[in-house]
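Participant: Only the shape, not the letters, is given here:
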């Protein structure tokens, strides 16, 4: 449902409030930005109101980087938040199908009504539990899985479970990519990292300014530093997030 970034002093005006059985959903405007928050302390998502398709947070931008490595025809996004990542993918891949799974109907409605989340036949949102949806995806049915599952104050424990990694690997095509947003780096000797290495021979990482760790996994040897400058330039023209600078922060795990 979107990463949490602690901002105890979130400034601005609350312009919309909704609630459901999971809690509140707040939309807060400051001079330039619109912020999605579930508790007025943590930012779930953030956009510039003038350019809602451009992610603001660095971790959101980093989650788009595999589009420089591959041109997936079908992308599954687990967790919508304000929709900034799915919106960016939709804009970058005009010929691809994007399927978003979001637990909360009112989060989807807020993204649509307040964060310019696009309505398009190539962009489908299912309001459902992410684990149930992932379990039922056919084998090798999607070319990329982007997962960003967070509640008001923490990452969903599901993302740190071996069964979740196995299910993602099963649903991905042989040349597919998994993109995970973690609130901290998995323990080097832990079960999670061992499972990631077992399922994905190629693992890359990105540490954001907010100390989120984005992990990328694929099933083939890959050198991210061989991406031509012309590819990054073209992507920057489509979505100006600083692609060359982001690429420089990628590390092999």
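Facilitator: Good, I have the coordinates. In this text the structure is predicted, and so the values were computed from the model without any measurement. Residues are numbered from 1 along each chain as shown.
Participant: all contacts plus neighbour counts: C-alpha atoms, from now on.
Facilitator: OK.
Participant: Would you check that residue 159 makes contact with residue 149?
Facilitator: Yes - using CA atoms under 8 Å, residue 159 is in contact with residue 149, at 7.1 Å.
Participant: Between those two, which is the more surrounded one?
Facilitator: Comparing residue 159 with residue 149 by other CA atoms under 10 Å, the one with more neighbours is residue 149, at 26 against 19.
Participant: what ranges do the helices span in the chain?
Facilitator: Using DSSP state H, the helices of the chain run over 58-62, 84-92, 105-114, 130-136, 162-171, 191-199, 229-238, 243-247.
Participant: adding another structure so you can compare the two:
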């Protein structure tokens, strides 16, 4: 597009990293026709992708004081959580230091003593088991082509579950094709008896897994979603309307 302005175009050992400006928005891309992150430059906490908006449904079911984000990208989820949940402590795990550099330089990812960024492969980070337990664990591990298979594996789910508190929630960003992934279903069921999913128009499938049942009624959830929407900057009720039991 003629309106595109390339702010950065580089490579690391995992491939291309590109930052593109399109008017009031910025995109992080890992390859041709690949869009990893998108923000409105003046409001980086307002999530632009439907799947990231769906992941924030977790805030209806837990009030996180500590969160772990696997797959930082442009820092969109970190920005949203920092804006909406005051005082939250977060750790972001990102494989590629160059990606973190771009998130800080071009995507206004917040810097705070309450936010730690670790550069490590997410599976290895979880397997080490050294992080404090969290109320909320987001797994959004994607490469230039598709979801990282590591987050579909039983060892990954086992290690993630070990870090999620009893009242906490694990949230996975997958593809619609993973709705019938027997290995993933079995791994989640071993730890989380209450799983829900939210499909998106782009073919993503967001899975919310918890150990406790969702006790609020639909009307109560809608009221909470409307209240939360004003902080998020978009209508969370759109995603809530697609939430359904999964497993």
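Facilitator: That came through fine. Owing to the predicted nature of the structure, the values given are computational and were not obtained by experimental measurement.
Participant: Mean neighbour count and distance to residue 179 of the first structure for the helices of the first structure - can I get that in CSV?
Facilitator: Listed next are the helices of the first structure as CSV, based on neighbours: other CA atoms under 10 Å; distance: least, CA to CA, whole Å:
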stretch, mean neighbour count, distance to residue 179 of the first structure
helix 58-62, 22, 10
helix 84-92, 22, 11
helix 105-114, 18, 21
helix 130-136, 15, 14
helix 162-171, 19, 10
helix 191-199, 17, 11
helix 229-238, 14, 18
helix 243-247, 16, 15
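Participant: For residue 217 of the first structure, find the nearest of these.
Facilitator: helix 191-199 (7.7 Å; CA to CA).
Participant: ok, back up a step: same list (the helices of the first structure) but as a markdown table, adding distance to residue 32 of the first structure.
Facilitator: Listed next are these as a markdown table, based on distance: least, CA to CA, whole Å:
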| stretch | distance to residue 32 of the first structure |
| --- | --- |
| helix 58-62 | 17 |
| helix 84-92 | 16 |
| helix 105-114 | 14 |
| helix 130-136 | 32 |
| helix 162-171 | 37 |
| helix 191-199 | 39 |
| helix 229-238 | 22 |
| helix 243-247 | 23 |
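Participant: Specify the stretch among those helices that is closest to residue 145 of the first structure.
Facilitator: Relative to residue 145 of the first structure, the nearest member of those by CA to CA is helix 162-171, separated by 7.2 Å.
Participant: mean shift of that closest one relative to the second structure?
Facilitator: Its aligned residues in the second structure lie a mean 1.0 Å from helix 162-171 of the first structure after superposition (mean CA distance after the TM-score superposition for the first structure).
Participant: what's the angle between that helix and helix 191-199?
Facilitator: Angle, helix 162-171 of the first structure to helix 191-199, by axes from the mean of the first three to the mean of the last three CA atoms, to 10 degrees: 20 degrees.
Participant: now helix 162-171 of the first structure, how far from the centre of its chain.
Facilitator: Counting by CA atoms, centre = their mean, to the nearest Å, helix 162-171 of the first structure is centred 17 Å from the centre of its parent chain.
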